[in-house]
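[1] what follows is a protein structure lacking sequence information:
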């Protein structure tokens, strides 16, 4: 967009509307802003308008921050003004119950009436770090550093949290989209865009529920052929599903179905924000391994054991190195070190020893990936070790994952790795998980093949009639007899059954 209206712009620094506009100004946006506030002449130094209809210029995007009850009226004015893109930051719609659901239905109707694409409501909006745009409508977080990752989330708070953690790990973003209640624009629209976006190389999704499952599968499958898609799907438990409903009003769905859907579409699934960052950090800069054979380098036996257990747990294998590699390693590794994988180089291992082992293991045809870990040592120049790790992590055809296992003691070597844009971890488990993510995605990518579509004879109209008319119980599920009928309409063989309304009917049957 080149011209943006902020409807509901406030002069109160404590208000969401004020902070939203302030973020937009501070983002470095080179276009024009048009605040709309009927009670102000100026907002944050910009001339204010009583209505969007008073603005003489054509507006590309409107950001609405007014109270929810007047959003339909404001959106109607946007439609009359000819605005075709709107972000509704305001909350208070279907996530609060019946009253909010009615309001949300109104804005959906207005959007269709005027052909307006709507992001939200109940969202933070968008961040675009592209040099020719630079726009941030998030009131809760500053502009992130520019990078290759794009993120789509139903939760604005999850966006803020992930961005904060990512900032510390040196992960940059191309675009972030907070879709909230997704009355119009959803994760399918986002994937369709990011699939062909040259500034996006990795896509992250935080999902609470998917309404258009078949369309999602189709676009996700097309996308994962080009670039990795990592998803965090929440609401996996019945309790979590209820929490989802009260958050954005979404229906969480049955988790086993999502699990199968993601796998078949080639999507890499994670189960926490931490795991998402662990895997994206490796995918940003490391090549995909050809197999699951891992070599583990350490300077302490215990960390090697932890890494070994984690390797096996995650479906990786310890590489059996070639005899020639073993002999080569012995040339510069002392006899009291262990060269059995994990390769325990002992506490006095310096940068020269680490480099010698890394270089030769990466050359070994039996090794698909290398994890190089170091426990802090006062008598060793850890910064020099970090430089050698960065050298091989940046210039190799196989992944090399560095890990400095500590916190305060490893700040300087970690800063070197961050500056060199290579992955870094501070726990053995995370380093292994990073390799696991690379391997899993490489396998998912191999498995995405064009399959012949299987056609089932389905009586859709009969099934639809039941869904439209059937009485739903208090838990929101179909009655058993209706569920069985639908299964039969979709070609599933069910056990022979009859329905009894009372005890007498049971005896008759």
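    Thanks, I have it. This one's a predicted model, so the numbers in the text were calculated from it and none came from an experiment.
[2] C-alpha only now, for contacts and for neighbours.
    Fine.
[3] can you pull out the strands in the stretch 101-250 of the chain?
    Under the criterion DSSP state E, counting those that start in this stretch, strands of the stretch 101-250 of the chain are mapped to 117-119, 125-128, 135-136, 146-153, 173-178, 202-207, 229-233.
[4] what's the last one in contact with?
    In other words, strand 229-233. Identification of contacts with strand 229-233 by CA atoms under 8 Å, 6 or more residues apart in numbering yields 202-209, 220, 223, 266-273, 276, 280.
[5] if you count contacts, what does the longest helix seen in the chain end up packed against?
    Secondary structure of the chain per DSSP state H: the longest helix is helix 428-447. For helix 428-447, the packing partners by 3 or more CA pairs under 8 Å, 6 or more residues apart in numbering; DSSP states H and E come out as strand 268-270, helix 273-285, helix 301-313, strand 369-374, strand 400-404.
[6] need the contact list for the nearest residue to residue 384 once chain neighbours are set aside.
    Spatial nearest neighbour of residue 384, chain neighbours left out: residue 351 (5.9 Å); criterion: CA to CA, 6 or more residues apart in numbering. Contacts for residue 351 (CA under 8 Å, 6+ apart) come out as 381, 382, 384, 385, 388.
[7] one step back: tell me what angle the longest helix of the chain forms with strand 229-233.
    Relative orientation of helix 428-447 versus strand 229-233 (axes from the mean of the first three to the mean of the last three CA atoms, to 10 degrees): 120 degrees.
[8] name the helix or strand for residue 287, please.
    According to DSSP states H and E, residue 287 maps onto no helix or strand at all.
[9] can you tell me which residues contact it?
    397, 398, 399, 438.
[10] what's the answer for residue 305, then?
    residue 342.
[11] any figure for the gap between it and residue 428?
    Distance from residue 305 to residue 428, counting by CA to CA, to the nearest Å: 9 Å.
[12] let's bring in a second model and compare:
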């Protein structure tokens, strides 16, 4: 298969690799994924696997120092034992995220005619994912979202979430979704809360909650970088990662640099969800390209946070079993 001629994106190197059994998935991933802020180490449309198999690409990218995360659209698995051996070996080093086509009866019939893929029980496939550490994606958008998450140079080492928000309703949404994913939202220390309250006095409207979630209510966009980073710096030491829901424009280079500096200082990810998605499409893409997972809606972000936390739990379990 070849990518259709109209797909032209700048040749900017990155850490996302993609293999798809569909020219369409590869095409959309290259074009729209780039617009989303993803940067690629390689994209391959593999068709019916008549020569190379999906796991051959996993193995290649597993040994490629430029590849940080592997994405895949798979309709059929050839040589399941070999697939599982390679997938587990690679997934211990790098995340593998797969969107499986043909999970329904009708979908399986269509994939048989599309790529000659034999039907596999979806429950068996899910068991393979659990055994190998593969992360299941629910669709192409979810695959891109996961690519953005795992492009971050650091990962959550636990399940404790900090919330810094311009939108109280968004914080509630994150807490609700997080509880279903096994995430915790711990209270921060009285000392950290006092520092936040003191700094924010006169800068933002009064709020009943400055203790995780830190509700900023409404900030001066001109002071966004300083306000966000001060709140984050006081929350970060007591959590494993932070979720920030903001109205400020990520097209502002100074804001993105400030967020990246906090991330690098604490070695913990900062996830971003847009306060106003209609005005923040370009900014979220720029923030993703800087290594900060960014989303237009908090539920997309939370899904990816859950995947990252669960992957770390899987790795810890495997390492403990190997001792």
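    Structure's in. What do you need? Everything numeric in this text was worked out from a predicted model, so none of it was measured.
[13] hmm, back to that, with neighbour count and distance to residue 370 of structure 1 added, can I get the contacts of residue 351 of structure 1 in CSV?
    Converted to CSV, the contacts of residue 351 of structure 1 look like this (neighbours: other CA atoms under 10 Å; distance: CA to CA, whole Å):
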residue, neighbour count, distance to residue 370 of structure 1
381, 14, 21
382, 22, 19
384, 15, 19
385, 23, 15
388, 20, 14
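[14] any idea which of the strands of the stretch 101-250 of structure 1 gets closest to residue 487 of structure 1?
    strand 229-233 (26.0 Å; CA to CA).
[15] over in structure 2, see which of the contacts of residue 287 of structure 1 survive.
    Among the contacts of residue 287 of structure 1, the ones whose aligned partners also touch in structure 2 (both residues aligned by TM-score structural alignment, their matches' CA atoms under 8 Å) are 397, 398, 399.
[16] farthest-separated two in the contacts of residue 287 of structure 1?
    397 and 438 (13.2 Å).
[17] looking at those two, which one has more neighbours?
    residue 438 (26 against 17; other CA atoms under 10 Å).
[18] closest to residue 316 of structure 1 out of the kept ones among the contacts of residue 287 of structure 1?
    Distances from residue 316 of structure 1 to these, taken by CA to CA, are shortest for residue 399, at 14.0 Å.
[19] contacts only, for the closest one.
    286, 287, 288, 289, 368, 369, 370, 393, 435.
[20] which non-adjacent residue is nearest the aligned residue in structure 1 for residue 301 of structure 2?
    Using TM-score structural alignment, the equivalent of residue 301 of structure 2 in structure 1 is residue 431. Spatially, and ignoring its direct neighbours in sequence, residue 431 of structure 1 is nearest to residue 425 (5.8 Å; CA to CA, 6+ apart).
[21] what's near enough to touch that neighbour?
    278, 402, 403, 404, 405, 431.
[22] repeat the analysis, applying 10 Å as the threshold.
    169, 278, 281-282, 373, 401-406, 414, 417, 431-432, 434 (CA atoms under 10 Å, 6 or more residues apart in numbering).
[23] distance from the chain centre to stretch 210-228 of structure 2, please.
    24 Å (CA atoms, centre = their mean, to the nearest Å).
[24] now do the end-to-end distance for it.
    Start-to-end, stretch 210-228 of structure 2 (CA to CA) is 13 Å.
[25] quick revisit: which neighbours do residue 397 and residue 438 of structure 1 have in common?
    Applying CA under 10 Å, 6+ apart, one finds that residue 397 of structure 1 and residue 438 are jointly contacted by 286, 287, 288, 289, 290, 369.
[26] most neighbours among those residues, which one?
    residue 369 (28 neighbours).
[27] might one say that that one is in contact with residue 401?
    Yes - with contact defined as CA atoms under 10 Å, residue 369 of structure 1 reaches residue 401; the gap is 8.1 Å.
[28] counterpart of residue 169 of structure 1 over in structure 2?
    Per TM-score structural alignment, residue 169 of structure 1 is aligned with residue 36.
[29] I figured its match hits residue 284, correct?
    Yes - if you go by CA under 10 Å, residue 36 of structure 2 and residue 284 touch, sitting 7.5 Å apart.
[30] more neighbours: those two, which one.
    residue 284 (27 against 24).
[31] ok, and the closest non-adjacent residue to that one?
    residue 294 (5.3 Å).
[32] hang on, the earlier thing: now distance to residue 507 of structure 1 too, for the shared contacts of residue 397 and residue 438 of structure 1, in a markdown table please.
    Rendered in a markdown table, the data for these read as follows (distance: CA to CA, whole Å):
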| residue | distance to residue 507 of structure 1 |
| --- | --- |
| 286 | 67 |
| 287 | 67 |
| 288 | 64 |
| 289 | 64 |
| 290 | 64 |
| 369 | 66 |
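[33] which of those sit farthest apart?
    Of all pairs drawn from these, the widest gap by CA to CA lies between 286 and 290 and measures 12.4 Å.
[34] quick check: neighbours shared by the two?
    397, 398, 399, 438.
[35] let me have these in a markdown table, extended by distance to residue 43 of structure 1.
    A markdown table is the format used below for those (distance: CA to CA, whole Å):
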| residue | distance to residue 43 of structure 1 |
| --- | --- |
| 397 | 54 |
| 398 | 54 |
| 399 | 51 |
| 438 | 48 |
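[36] okay, stretch 164-171 of structure 2 sits on what stretch of structure 1?
    Going by TM-score structural alignment: stretch 164-171 of structure 2 matches residues 297-304.
[37] same question for stretch 129-148 of structure 2.
    By TM-score structural alignment, stretch 129-148 of structure 2 lines up with residues 262-281 in structure 1.
[38] pull out the buried positions in the matching stretch.
    The neighbour-count check on stretch 262-281 of structure 1 (16 or more other CA atoms under 10 Å) flags 262, 264-270, 275-281 as buried.
[39] of these, closest to residue 489 of structure 1?
    residue 264 (24.5 Å).
[40] how many other residues sit next to the nearest residue to that closest one once chain neighbours are set aside?
    Spatial nearest neighbour of residue 264 of structure 1, chain neighbours left out: residue 448 (7.5 Å); criterion: CA to CA, 6+ apart. Per other CA under 10 Å, the neighbour tally for residue 448 of structure 1 reads 16.
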